[in-house]
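J.: Okay, predicted coordinates and the sequence, questions at the end:
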Amino acid sequence: MTSTQNVIFIYLVNFIINVNPNPVDNGATIETKQLLSILRSFSKDTHRFLFGQHKATMTGCEGGHSPYSIHKRNNHTSWTFTEGQVNIHSEDKLCDIKDLTGEYPSVIGFDLGDLSSRSLAIQKYLIKRAANRGLIVTVSWHMRNPLNGGSPWTTDDHSHTNLSHTVRRLLDGGDNHLKFKQVLNQAADFFLSLHDAKGNLIPVLFRPFHEMDGNWFWWGTGNRVQNTPDDYKRLFRLIVHHMRDIRKVHNLLYVYSPSKTNDKENYLQFYPGDSSVDVLGYDYYFKAPFSPAITDFQSRIAHIADLAKSKGKSAAISEIGITSSGLQKHHRFWTDHVLTQILSLKNASISYIMAWMNQCGAHSDVVRVPYRGHEASSEFLKFYHHAATIFGSEMKRISIVPQIVG
């Protein structure tokens, strides 16, 4: 540790110790409260934030080799961690970010998906390894429609099922309420199975049913499903109640993350209330060529950070990137359009930001974060080396704080 890093570490530890966590779950584990303290500390720091990527150790675009599942295309070898590797206790050595920077991201995302035993076995294995490295784990949920098992994306659901008011039908009194509770129980079982090397439950940032203000998911609005903001609020509260109060899952922090709102009033349109949310998130994607303008991104960050501060919550950019393979042309995206803009807002503090996963396979490449050898890799290294960005190696030190009693 250099002298500069040592000063930063001491500053962060003192900062975190003096943050009083107050999660929406009064029975939250000590480790979960500790995680919230870390997030709250960064939500008060305008100079530093955690950087993460979804499925960073589960799939990537370069360096693939056995026993990973691999595809060779366009002079690079993509890879996917397999269930077979779980069975042989394989090292999860591959990670595009680590291969480029030498460090894992400080936050790693996973997804419950369809709750298949194969997928959950892989993710449970990788979550435990991430937690043992001191990394922060976040879990989203692209749930299949409980009404018919159809796709999370309404445009991909070609069944003849009447999907009208899907969310309302999952709530208490709805004709699919019991089926939905069974699905929630599967998720609860998964969360309760996550233990670190010391036997403690691993704290998880749980981000269910994100981007609800868009029309692409069955839990969204403005589509044939005809959900309402009130339906969504009740759904989110139901999830928190079931996990926290019925199943006694006390290792979750709850993240709320819309994607289209442009002011505080719109942001709160689907908000389930302060008693159900720990982190105010936002999913933001630039389009290539850049649209909307950078000022739009800045104003939305400012709104969320200000709201979080007023509510005593943490603020996060729960997804961020550029669409249409924009990174191929805009090599300085992560420095010019993300880092510089976050730091330009003097009074806006963000606890973490997360890129979506790199998706490279036999037929297509979608690169969200550069891998080693990618055209944008040298520019991303500038993002990595900046004092504001926190990657995995610092997490073990940041996480070493006195246990929080109560």
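T.: On my side now, so go ahead.
J.: okay, CA-based contacts and neighbour counts for the rest of this
T.: Fine.
J.: From the rest of the structure, what touches stretch 215-232?
T.: Contact with stretch 215-232 is made by 145, 152-155, 163-168, 209, 211-214, 269-270, 272, as judged by Cα atoms under 8 Å, 6 or more residues apart in numbering.
J.: Give me the buried subset of these.
T.: The neighbour-count test (16 or more other Cα atoms under 10 Å) marks 145, 152-154, 163, 165-168, 209, 211-214, 269-270, 272 as buried among the contacts of stretch 215-232.
J.: among these, which are in strands?
T.: Judged by DSSP state E, strands contain none of the buried ones among the contacts of stretch 215-232.
J.: show me the residues around the residue nearest to Glu379 when sequence neighbours are not counted that make contact.
T.: Nearest non-adjacent residue to Glu379, counting by Cα to Cα, 6 or more residues apart in numbering: Arg332, 5.6 Å away. Shown in contact with Arg332 (Cα under 8 Å, 6+ apart): 376, 379-380.
J.: could those go into TSV alongside distance to Thr221 and neighbour count?
T.: Formatted as TSV, those follow (distance: Cα to Cα, whole Å; neighbours: other Cα atoms under 10 Å):
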residue	distance to Thr221	neighbour count
Ala376	36	20
Glu379	38	17
Phe380	36	23
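J.: from those residues, which is closest to Phe9?
T.: Nearest to Phe9, judged by Cα to Cα, of the contacts of Arg332 is Phe380 at 23.5 Å.
J.: right, and the closest one touches Trp334 too?
T.: Yes: Phe380 is within contact range of Trp334, at 6.3 Å (criterion: Cα atoms under 8 Å).
J.: how much space between Arg300 and Phe49?
T.: Counting by Cα to Cα, to the nearest Å, the gap from Arg300 to Phe49 is 17 Å.
J.: of those two, who's got more company?
T.: Remark: of Arg300 and Phe49, Phe49 carries more neighbours, 26 against 19, as counted by other Cα atoms under 10 Å.
J.: let's bring in a second model and compare:
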Amino acid sequence: MPGSPLKRRAVLLGAAAVVAAGAGTAAAAGPPTPVRIADDRATPATRALFAYLRRRQGDGILFGHQHDLTYGFTFTHPDGRASDTLAAVGDHPAVFGWDTLVLDGDERPGAEDAGEAENIAALSRCIRQGDARGGINTLTAHLPNFVTGGNFYDTRGAVVGRILPGGARHADFNAFLDRVAKAVKGARRPDGTAIPVVFRPFHENNGAWFWWGAGHTTPGEFVELYRYTVEYLRDTRNVHNLLYAYSPNSSFGGDPTGYLRTYPGDRFVDVLGYDSYDEGAGPAPWSDGLVTDLAMVVRLARERGKAAALTEFGESGTEVRDPQWFTRLLRALTADPVARQVAYMLTWANFGGAKRAYVPYPGHVLLPDFVAFHRDPRTLFAADLRGVYSARTTAVANAPFLHLVTPTDRQRVSASRTAVRVRVTPARASRVAFRVNGGRARPLCLDADGLYSGDWTIDPSSAAGGSATVTVSARVDGRTLTDSALVLLGEVTPPPAGRVDDFEGYAGDDTALSGAYTHVNSHTITLSSDHRASGSYGLAYAYDFTGAEYTSIGRPLVADWSGFTSLALWLKGDGSGNAAALQIVAGGVYFWYQVPLDDTHGQEVRIPFREFAPAPWDTANEGAALDAARLTEVTEFNLYLGRGSGGATRGVVHVDDIRAE
């Protein structure tokens, strides 16, 4: 209700904000609350923040804004106090988001011409300023490509495998984490205590736009990358003021299977996050799918003793489509008894220029609605926070844990020898060993990196079988801990020129198939032996439009198709009234061609490249042609399924033998 007396609206600055947030509040009487978090040596304030985020769920949603104090339409020179949120509603956000890009000078207050120490100090200063304004700090990681030297959008180089232990760029990755550690440990209050931060690395990994995303790494590699990051910061660099967030991108149609496909495990995650932007696609309200998925995330968080959050959201259209966008979203969220239990919701930065104003500024069409959003008692801004760090807690000690670091699950090994590496935390172990296909135990020894490691000389007879199961074990405190991975062996025969996929190279393994593709919105892909053009398998693509009007899978490519004239595939539609769109990314332009799904018998479809046109949303390349010059650089093939007028909500489409001819 606008103007509710339940909301205290004031601008709190400096030490007053810290007191309001609970840093100086007397501890409540009674025994401390036990908390189970990724770091059982976390500082008291970090444990208290976790307890607060869990306690707040269902009792108002904290509003957050990325780079609130460093980018804005209403100020030019950041001073740690000015912000568009403050200019709009007279209050700071409850959650301040920052990015590791500050460390490379790619975002303010970092600077390209500054030294490493200066940019580390700049990120530490941001965290201190957010804390001084009375808010909670989060840190997102847009990491550079450690193989090519490009940015986070540069997906070349199979980066993840090369930065894990044993990889050629592992030391470079460690050096990056060292800078993160210095910045976070350097963010301290005047009394010297470290400021808690929610760290969110490798976000939106189910999409294809980042090098750690689907199609550029396997689920097994991603899990080990995330685990390594937590263990390095926590155990090697002794950073104890971090909570860790996991945050795939929308949407999942409320099905946890896709959300958990790359989940690193309860031992490594404190906040279950979710990213989603309203792009105005389709007639169904974006908030419907958002609420469905957030309810799923909240349920998972409750089951696992975690906090839940809408870690990124925003209105992303080129123009404002709904002048009551904020309040309609709030009503949709809070009307659902489960989805309303997210602890916070953070929108992106007001970078300016042609980019979106995710927080409206004075004169913006959404400002009156944002003011109403701020006044609603169901939202919390900085001045509303009480007792964030006041809870008396004790950490539940983490039990010993073992995991296989390399090789990762479904990793392909073509050499005759590879290293087996195991991490055991937090205790030392005895009788650490590995077995291949249940054979004899082979010992692993503690190395300089704190891993138990040893060489696996691969028996040619094992390689001939195409795969092997590696099982590792260790004795810790009288218990035997184990882990295992399916390892793919031998060289893969290069596909013929122009081949996208014939679905024969996965050895009938649906997990390997899923890991090779990017995924957008709710669906399931499996290998089908019943519906195919040739060989043993085709693709069964089961879609679900409950939460979104379209879904897609994609295959990253590095190909020259300039010698071909058409795209061909075998397609069996489901007679649903829906449609498929075949998309080729060539020369940096997104070209597509729509195909109906009315045929239910299965047939060859062949589309000349000249009939492809730029995707409707790619207005910057309107009129571009899919010609030989662009076809020299093909980087993606994507298959979209979209809901037609009156089309079915669910169905299965079969595809095989996708190729250029």
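T.: Structure received. Note that this is a predicted model, so its numbers are computed, not measured.
J.: How alike are these chains, TM-score-wise?
T.: TM-score of the superposed chains, computed with TM-score structural alignment, normalised by the length of the first structure, equals 0.83; 359 aligned residues with a Cα RMSD of 2.5 Å.
J.: just to revisit the earlier point, of the contacts of Arg332 of the first structure, which belong to helices?
T.: Mapping the contacts of Arg332 of the first structure onto helices (DSSP state H) picks out 379-380.
J.: which among the contacts of Arg332 of the first structure gets closest to Pro105 of the first structure?
T.: Nearest member of those to Pro105 of the first structure, counting by Cα to Cα, is Phe380, at 12.9 Å.
J.: For the aligned partner of the closest one in the second structure, give its distance to Gly387 of the second structure.
T.: Counting by TM-score structural alignment, Phe380 of the first structure corresponds to Phe370 in the second structure. Distance, Phe370 of the second structure to Gly387 of the second structure, by Cα to Cα: 26 Å.
J.: one step back: okay but the match of Phe380 of the first structure is in contact with Phe326, surely?
T.: Yes: between Phe370 of the second structure and Phe326 there is a contact under Cα under 8 Å: 6.1 Å.
J.: returning to that earlier point: now for the residue nearest to Glu379 of the first structure: what does it line up with in the second structure?
T.: Match for Arg332 of the first structure (TM-score structural alignment): Gln324.
J.: Correct me if wrong, but Asp657 of the second structure is in a strand.
T.: Yes: counting by DSSP: H, G, I helix; E, B strand; the rest coil, Asp657 of the second structure is located in a strand.
J.: what's around it, how many residues?
T.: Neighbours around Asp657 of the second structure, by other Cα under 10 Å: 23.
J.: Gly199 of the first structure too?
T.: Counted by other Cα under 10 Å, the residues lying close to Gly199 of the first structure total 8.
J.: can you check Val401 of the first structure too?
T.: 15.
J.: Need the counterpart of it in the second structure.
T.: By TM-score structural alignment, Val401 of the first structure lines up with Ser390.
J.: Is it correct that that match falls within a strand?
T.: No: using three-state DSSP, the assignment for Ser390 of the second structure is coil, not a strand.
J.: Would you confirm that it contacts Pro32?
T.: No: the pair Ser390 of the second structure / Pro32 is not scored as a contact, 11.0 Å apart, by Cα under 8 Å.
J.: OK, contacts around Thr379 of the second structure?
T.: When contacts are taken as Cα under 8 Å, 6+ apart, Thr379 of the second structure is in contact with 60-63, 373.
J.: Can I get these in TSV including distance to Thr76 of the second structure and secondary structure?
T.: Formatted as TSV, these follow (distance: Cα to Cα, whole Å; DSSP: H, G, I helix; E, B strand; the rest coil):
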residue	distance to Thr76 of the second structure	secondary structure
Gly60	32	coil
Ile61	30	strand
Leu62	26	strand
Phe63	23	strand
Phe373	26	helix
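J.: which of those count as buried?
T.: Buried, going by 16+ other Cα under 10 Å: 60-63, 373, out of the contacts of Thr379 of the second structure.
J.: Measure how buried His71 of the first structure is and give me the count.
T.: 18.
J.: Tell me the residue in the second structure aligned with Tyr285 of the first structure.
T.: Using TM-score structural alignment, the partner of Tyr285 of the first structure in the second structure is Tyr277.
J.: what's the answer for Phe110 of the first structure, then?
T.: Aligning on TM-score structural alignment places Phe110 of the first structure opposite Trp98 in the second structure.
J.: In three-state terms, how would its match be classified?
T.: strand.
J.: which residues sit in contact with the nearest residue to it once chain neighbours are set aside?
T.: Excluding its sequence neighbours, the residue lying closest to Trp98 of the second structure (Cα to Cα, 6+ apart) is Leu139, at 4.8 Å. Listed by Cα under 8 Å, 6+ apart, the contact set of Leu139 of the second structure reads 97-100, 197-200.
J.: now the first structure: which of the residues you listed match?
T.: Contacts from the contacts of Leu139 of the second structure that recur in the first structure, judged by both residues aligned by TM-score structural alignment, their matches' Cα atoms under 8 Å, are 97-100, 197-200.
J.: can you give me the strands in the first structure?
T.: Under DSSP E, the first structure gives strands at 49-54, 59-60, 69-73, 76-80, 107-111, 136-141, 204-208, 252-256, 279-286, 314-322, 352-355, 359-360, 365-366, 389-390.
J.: Superposed on the second structure, what's the mean shift for the longest one?
T.: In the superposition with the second structure, the average deviation recorded for strand 314-322 of the first structure is 0.5 Å (mean Cα distance after the TM-score superposition for the first structure).
J.: what angle sits between that strand and strand 107-111?
T.: Here strand 314-322 of the first structure runs at an angle of 80 degrees relative to strand 107-111 (axes from the mean of the first three to the mean of the last three Cα atoms, to 10 degrees).
J.: and strand 314-322 of the first structure, what does it pack onto?
T.: strand 279-286, helix 294-311, strand 352-355 (3 or more Cα pairs under 8 Å, 6 or more residues apart in numbering; DSSP states H and E).
J.: run the last query once more with 10 Å
T.: Applying 3 or more Cα pairs under 10 Å, 6 or more residues apart in numbering; DSSP states H and E, one finds that strand 314-322 of the first structure contacts helix 30-42, strand 49-54, strand 252-256, strand 279-286, helix 294-311, strand 352-355.
J.: wait, Gly314 of the second structure sits on Asn350?
T.: No: in this structure, Gly314 of the second structure is not within contact of Asn350 by Cα atoms under 10 Å, at 11.1 Å.
J.: Neighbour count for these two, which is higher?
T.: Between Gly314 of the second structure and Asn350, counted using other Cα under 10 Å, the more crowded position is Asn350 (24 against 21).
J.: Alignment lookup: the more buried one to the first structure.
T.: Mapped onto the first structure by TM-score structural alignment, Asn350 of the second structure lines up with Asn358.
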